[in-house]
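Q: sequence? don't have it. structure:
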């Protein structure tokens, strides 16, 4: 009998049991997000029902949607199972999973739990954490989970100050780079991102390529950034690889073309995060006649309101003229289900005048 994709709501009550039931029937679970509007649920269910799935497919996840509409990603069970042993050396006890189950990083940990891995908890028994930097920051700002000793952090950039704050509380921090399509690619245990066990990294013309057993089968009924060349795969992330240490420079399709310059948003965002009072930031292109786009930034304050003067002073000291934001916005950043800043939504809100502009 042909397997089908079963779309589950994101309620956590008995979710492990429901995932087990779907898998035991030979079907493929896909967990949705309770915060979705009804039309999004309808679209995802229609796509899941309309297309045949490969025989080896066992799990369906969603891309994070940081740059557009989420896609359904199909993967075999082996593509996750083969990484369980490496993750088990990091997450060794009950694990806190703050990101919604619709997030591929949370669903990975639930799949691991079904195969004898650390069991998910949401109480003071948690000794491990698997989630995004934003979720880790929230945990550190609270007095909850006093027994946490290990944090596996992925999904977006980990601020060095956040790593230091966690370590000061006695929490060992292991961050990683991965993607819904590639799973784990590289780990950083404090000395830079290095290839995840079993993965091989290469950079071709500035673009990161990965050869590993963890790559997904592909997308369901849609195209996406995943490309293959034999055993190698890429999702288009720009990177440098120097003596085994990987430095990411962002997705190629997020680059801002402004006049004669190409600006990588992640480079400017890294500078903005060093400014006192900035919790997080997103840089994007704002359409401008004659030059294509100008660099704009939305900053999320930490505490007191920010001023354009202090922001401009810092970027002027660290960024070339073409890379300095000309427009500034402020407010709480919209985020994806996994906690990543939603770049496309930030840009949409700025263009429609729905966020505060700093004068």
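A: Alright, I've got the coordinates. Only a predicted model underlies this, so the values are computations on that prediction, with no experimental measurement involved. Numbering: from 1, shown residues only.

Q: Please count neighbours and contacts with C-alpha atoms only from this point.
A: Will do.

Q: what's the closest non-adjacent residue to residue 203?
A: residue 209 (5.8 Å; Cα to Cα, 6 or more residues apart in numbering).

Q: wait, is that neighbour part of a helix?
A: No - counting by DSSP: H, G, I helix; E, B strand; the rest coil, residue 209 is located in no helix; its state is strand.

Q: show me the contacts for it.
A: Residue 209 makes contacts with 201-203, 232-235, as judged by Cα atoms under 8 Å, 6 or more residues apart in numbering.

Q: Take this one as well and set it beside the first:
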């Protein structure tokens, strides 16, 4: 394999891209979509059932953007801490209109991680809402934030703006493009700051450009043949890259309607709302989809045409449930925050179960050798959607050498270009001289006890260097049962955890990922 240039995705030759699509800013995209689809077209709605049209989002963006601009400088990173509500759209595009950079803050990350993100992002101002803080009981979190930044509440902004400010916003909406151009924002400038999930350690600030986001949307729109007539149900938070790019920005670019729901954990409430919203597309994770599926009636998902899951592997039990109960084939995708985020995806036409699909068109990859693994390697990727870089001490992005990003994932790629994730590089243990994938061990456990949640970590061992520990919510879990299942499958005893720890529930991040630092702390206790 050519390491300097990498191997292009097989989808590249099949699905040509149109680079001018991403040669603009996010706010210019909004205005272009408004002109194309009409200002009166509803585009975003939430549980309040008051849809916002392109016109209302643009006017709201101009009103709010002027207020934000008075408190900040062009190019400044501005914290946004809001749930999945329609008001996120005018806040987000208001910052874009005046060339400020939204930095989406994960309010579930805890005070330490949140304050660290504010420092890492050089954030002086955080935008939130009093109602959200009260309903989510985040007063203590806000108190910690106020030690590091100024907090601006949208309710206070609304009172201060008044009728005159709103009328000015209506007028500004007609000359929004000219106002935006005064600030000189370009496609390759930073458009968004997201923070990695922290599933393996401290979150890192990721700087994404306008071109990164728009090219990624163009890539998966072409791959999945999405169209304006579609409608999406998005329960994923906008501080998560999947919820932001796919769930917020993409619908505006495509012209499709999106229904925002504040929490993916409301397993009972979500299925009826999917039916009522008329959604044809649903995005989520395996954990969430399993919960929704267990609570749903077949009629709730009758209109769904496309269900795409990411962030974690789809478990066989989840796949079978959706197939048998709802007649829906779940599609597994793969993304990382650093690629804005979609990297690969299965499609209705190209779906190979057990893989995460093929690399998106316009991307290239290379595999770095990993000692002890002959048929897999560490995945590096390059393409128009790959980030500008990680934020460093001065708040600026450190450019990637040659544009290559190290995903940290160990993968294999078959002859047709389908990618199978073998595990995170950090999630391999060396036992008896062999490299053991912790994800593979988890898969064995899941096959043995499919109705429960499990996680496997490696902890230090005085004799062998490392030992595997299973953390599970199955109270009756016994190592002998695992050993028997492993022998039946021909799995070596080396891959059976030496110790089992039972918990009431596994620690999870708001994104649906397993909180491995918390799991490891449990295993070490």
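A: Okay, I see it. Remember, predicted model here, so these are calculated numbers, not experimental data.

Q: Aligned to residue 211 of the second structure, what sits in the first structure?
A: Residue pairing (TM-score structural alignment): residue 211 of the second structure is matched to residue 78 of the first structure.

Q: Pull the number of nearby residues for that match.
A: Residues near residue 78 of the first structure, counting by other Cα atoms under 10 Å, number 16.

Q: Residue 329 of the first structure now?
A: 21.

Q: Next: residue 280 of the second structure.
A: Should you count by other Cα under 10 Å, residue 280 of the second structure turns out to have 19 residues around it.

Q: which position in the first structure aligns with it?
A: Aligned counterpart of residue 280 of the second structure in the first structure: residue 127 (TM-score structural alignment).

Q: residue contacts, that match?
A: Residue 127 of the first structure neighbours (Cα under 8 Å, 6+ apart): 93-96, 145, 147-150.

Q: Filter those residues down to just the ones in helices.
A: Of these, none are assigned to helices by DSSP state H.

Q: Tell me which two of those sit farthest apart.
A: 93 and 145 (13.0 Å; Cα to Cα).

Q: quick one: the strands in the stretch 351-500 of the second structure?
A: Listed in chain order, the strands of the stretch 351-500 of the second structure (DSSP state E, counting those that start in this stretch) span 358-359, 364-370, 373-382, 389-391, 397-399, 405-413, 419-424, 428-431, 434-437, 454-461, 465-472, 499-502.

Q: if we can go back for a sec, name the residues contacting each of residue 93 and residue 145 of the first structure.
A: Common neighbours of residue 93 of the first structure and residue 145 (Cα under 8 Å, 6+ apart) are 126-127.

Q: For the residue with the largest distance to the centre of the first structure, give its distance to residue 55 of the first structure.
A: For the first structure, the residue at maximal distance from the C-alpha centroid (Cα atoms, centre = their mean) is residue 1, at 34.6 Å. For residue 1 of the first structure, the distance to residue 55 of the first structure equals 10 Å [Cα to Cα, to the nearest Å].

Q: can you check residue 340 of the first structure too?
A: 32 Å.

Q: higher neighbour count, these two?
A: Of the pair residue 340 of the first structure and residue 55, residue 340 is the one with more neighbours under other Cα under 10 Å, namely 21 against 9.

Q: what lines up against the more buried one once you look at the second structure?
A: Aligning on TM-score structural alignment places residue 340 of the first structure opposite residue 513 in the second structure.

Q: list the contacts for its match?
A: 199, 311-312.

Q: Go through these and flag the ones preserved in the first structure.
A: Compared against the first structure with both residues aligned by TM-score structural alignment, their matches' Cα atoms under 8 Å, those retain 199, 311-312.

Q: Adding secondary structure and distance to residue 420 of the second structure, write those out as TSV.
A: Below are these laid out as TSV (DSSP: H, G, I helix; E, B strand; the rest coil; distance: Cα to Cα, whole Å):
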residue	secondary structure	distance to residue 420 of the second structure
199	coil	20
311	coil	14
312	coil	12
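
Q: start and end residues in the first structure for the longest helix seen in the second structure, please.
A: In the second structure, assigned by DSSP H, the helix with the most residues is helix 154-174. With TM-score structural alignment applied, helix 154-174 of the second structure matches no range in the first structure.

Q: circling back: mind checking how far the match of residue 340 of the first structure is from residue 288 of the second structure?
A: Plainly put, residue 513 of the second structure is 10 Å away from residue 288 of the second structure if you go by Cα to Cα.
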